[in-house]
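Engineer: just need the structure, nothing else, for what follows:
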Amino acid sequence: MASVRVCGIDDLEENQAARFVVDGVAIAVVKDAAGDIFAIGDTCTHGDISLAEGFVEDDTLECWAHGSKFSLHTGKPLTLPAYEPVPVYRVELVDGGVHIDPAVTLTV
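Structural biologist: As a prediction, this is how the structure comes out:
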């Protein structure tokens, strides 16, 4: 599957996460304060909680339910109770749009 346009770059609010479902895969997309855009798996590995409802701080996305923080770069949990990483997806910016291929995950 090729990458899919999920939204426009300008549709994303700074330091906020937005949830998109691409080909059945839930993905949290974040634009940080520097304008960089990240895409990680939307489901916390500690519980079945949407990370897009959480809090963006620096280069992390924090689960609102139990406080686990996940790196936007690697998907690795930086705080307990989560100990399993979430997938990280490659983001392509094309003609003002944010494109993601849910079949392609990045390994760091």
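Engineer: every contact and neighbour count from this point should use C-alpha atoms.
Structural biologist: OK.
Engineer: how close does the residue nearest to residue 32 when sequence neighbours are not counted sit to residue 79?
Structural biologist: Taking CA to CA, 6 or more residues apart in numbering, and ignoring the residues beside it in sequence, residue 32 has residue 15 as its nearest neighbour in space, at 4.8 Å. Relative to residue 79, residue 15 is positioned 19 Å away (criterion: CA to CA, to the nearest Å).
Engineer: between these two, which has more neighbouring residues?
Structural biologist: For residue 15 and residue 79, the more surrounded residue by other CA atoms under 10 Å is residue 15, and the numbers stand at 19 against 14.
Engineer: how about this one, so we can line them up?
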Amino acid sequence: MAWHVVAKAEEVGEGQVRAASAAQTMLALYKIDGTYYATSNICTHAVALLSDGYLDGDCIECPVHAALFHVPTGEARSEPATEPLQTFPVKVEGEMLMVEIAE
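Structural biologist: From the prediction side, this is the model:
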């Protein structure tokens, strides 16, 4: 496991989702109630970028088939998705967001 700089913290606003990548992993970054999160950016149901989806509270809705995922846990909350999203630990160092990814 290694920590990777993925964005400046200020680039992910409250209630927003932003695409990023590190270590050949496509990520979606979120800021919800002041806490940063990172998940895989690819829906587990169909190939779609969750960063193009709609963030509703602490859930992200896939832009293709409206599958809903709980951002903090990755849990699939509605069909057609049944598989959870991969989640990644996030920390802030200075101004930078860092995500821990297996290498």
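Engineer: what residues are up against the residue nearest to residue 32 of the first structure?
Structural biologist: Going by CA atoms under 8 Å, 6 or more residues apart in numbering, residue 15 of the first structure touches 30-33, 55-57.
Engineer: which elements pack onto the helix or strand containing residue 97 of the second structure?
Structural biologist: Assignment of secondary structure by DSSP states H and E places residue 97 of the second structure within strand 96-101. Secondary structure elements in contact with strand 96-101 of the second structure, counted by 3 or more CA pairs under 8 Å, 6 or more residues apart in numbering; DSSP states H and E, are strand 2-8, strand 87-88, strand 90-93.
Engineer: out of these, indicate the one that is most buried.
Structural biologist: strand 87-88 (a mean of 20; mean count of other CA atoms under 10 Å).
Engineer: touching that one from outside, list them.
Structural biologist: Under the contact criterion CA under 8 Å, 6+ apart, strand 87-88 of the second structure has outside partners 37-40, 71-74, 99-101.
Engineer: for residue 19 of the second structure, find the nearest of the helices and strands packed on strand 96-101 of the second structure.
Structural biologist: For these, proximity to residue 19 of the second structure was assessed by CA to CA; strand 2-8 is nearest, at 9.4 Å.
Engineer: identify all contacting residues around that closest one.
Structural biologist: Contacts of strand 2-8 of the second structure with the rest of the structure, by CA under 8 Å, 6+ apart, involve 20-23, 95-103.
Engineer: redo that, cut-off 7 Å
Structural biologist: With contact meaning CA atoms under 7 Å, 6 or more residues apart in numbering, strand 2-8 of the second structure is reached by 20-22, 95-103.
Engineer: who wins on neighbours among those residues?
Structural biologist: Each of those was scored by neighbours using other CA under 10 Å; the highest score is residue 99's, at 26 neighbours.
Engineer: wait, it touches residue 93, no?
Structural biologist: No. Look at residue 99 of the second structure against residue 93 with CA atoms under 7 Å: they stay out of range, at 10.7 Å.
Engineer: sorry, back to before: generate a ChimeraX selection restricted to the buried subset of the contacts of residue 15 of the first structure.
Structural biologist: Selection of the buried residues among the contacts of residue 15 of the first structure in ChimeraX, burial being defined by 16 or more other CA atoms under 10 Å:
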select :30,31,32,55,56
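Engineer: in strands, which of the contacts of residue 15 of the first structure fall?
Structural biologist: Secondary structure assignment by DSSP state E places 30-31, 55-57 of the contacts of residue 15 of the first structure in strands.
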